[in-house]
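# coordinates only, no sequence provided:
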């Protein structure tokens, strides 16, 4: 899949089966390839069920992860005053092309 393509233009998998890997929590499902060989499919489901405790289903499941790893900050000097940039106008032909693209979506 080309990550440069918009999400709605990316190819969809041919067939995906939803499999419940936690019997006590029916909402915990994962998608696996529906066209997998039956033997491989069974082994994959067994592996996923054995390792269900490794999945993070919510933020609460990710205890112990350092926020420095999962968050970011802008490298901006706080002594500088914020500044609004000057508005840049497009030429007539570019403005028309932009408007046409906006109307397509």
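Noted; the coordinates are in hand. The shown structure was predicted, so the numbers you read here are calculated from the model rather than taken from an experiment.

# contacts, neighbours, all on C-alpha from now
Will do.

# contacting residues around residue 31?
Residues in contact with residue 31 (Cα atoms under 8 Å, 6 or more residues apart in numbering) are 16, 17, 18, 19.

# now do the contacts for the residue lying farthest from the centre of the chain.
The C-alpha centroid of the chain is most remote from residue 92, which lies 36.6 Å away (Cα atoms, centre = their mean). Residue 92 makes no contacts at all, as judged by Cα under 8 Å, 6+ apart.

# what about versus this one:
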């Protein structure tokens, strides 16, 4: 197919493929597309975005093309209908061709389906440094050795400016620390029904809650408050 020079697109425009990869299009070209069924024929000029990406499809007609041809598509019947000056035309898809395109597209992106390719990198090793009052910070082992003493001395000197626990943040505005739900005005709240739990689970929950947060921090800090569940 002879395609003229591509027209430029905004530099910030990107397109995601079926595999999730992001590509930057080379531009777009306006082509005259004809669809026909026998004597029923319709032609329209369609803008195609040009991409250098592996795919099992030569071209994909999107919503602008569907609107230009006034198509009505049915995925169940694998066909589209559109009006022409000589009546309504019907174009039916080929199930064998569609399956072949799907298989080709799947083979092109087999490597991207391996979950090992998306494994998280190992966490770097850190050195524990005690600054004051049992407060511990971590310094990466990749940090230059000749600069670690100076950094540790700086943290020791200004350890009081850090918020080590919620009780160290009494001046935070409640509007910043609290989460507000987007509720519909005029709707009455409904209390969620109490759901009983097994006795062994209750003991486990109670033990975990006591170990998670000190009681004095929960009482003194304005950044933590009891949350009662409501449903609308």
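Looks like it arrived, so ask away. The structure presented is a predicted model; accordingly, all values stated were derived computationally and were not measured.

# what's the match for the residue farthest from the centre of the first structure in the second structure?
The alignment leaves residue 92 of the first structure without a partner in the second structure, by TM-score structural alignment.

# tell me the spacing between residue 92 of the first structure and residue 59 of the first structure.
Distance check for residue 92 of the first structure against residue 59 of the first structure: by Cα to Cα, to the nearest Å, it reads 48 Å.

# same check on residue 77 of the first structure?
Residue 77 of the first structure is 31 Å from residue 59 of the first structure, where distance means Cα to Cα.

# which residues in the first structure does the helix or strand hosting residue 205 of the second structure align to?
Using DSSP states H and E, residue 205 of the second structure sits in helix 199-212. Per the alignment by TM-score structural alignment, helix 199-212 of the second structure matches no residues in the first structure.

# tell me the first helix or strand C-terminal of that helix.
Trace forward from helix 199-212 of the second structure with DSSP H and E and the next one is helix 215-220.

# helices or strands up against the helix or strand following that following helix?
Counting by DSSP H and E, the next helix or strand C-terminal to helix 215-220 of the second structure is strand 230-231. In terms of contacts (3 or more Cα pairs under 8 Å, 6 or more residues apart in numbering; DSSP states H and E), strand 230-231 of the second structure is packed against strand 190-191.

# quick one: the helices in the second structure?
63-68, 95-108, 148-157, 174-177, 199-212, 215-220 (DSSP state H).

# now those helices in TSV, with distance to residue 36 of the second structure and mean neighbour count?
Formatted as TSV, the helices of the second structure follow (distance: least, Cα to Cα, whole Å; neighbours: other Cα atoms under 10 Å):
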stretch	distance to residue 36 of the second structure	mean neighbour count
helix 63-68	14	13
helix 95-108	19	13
helix 148-157	74	14
helix 174-177	61	10
helix 199-212	68	10
helix 215-220	72	13
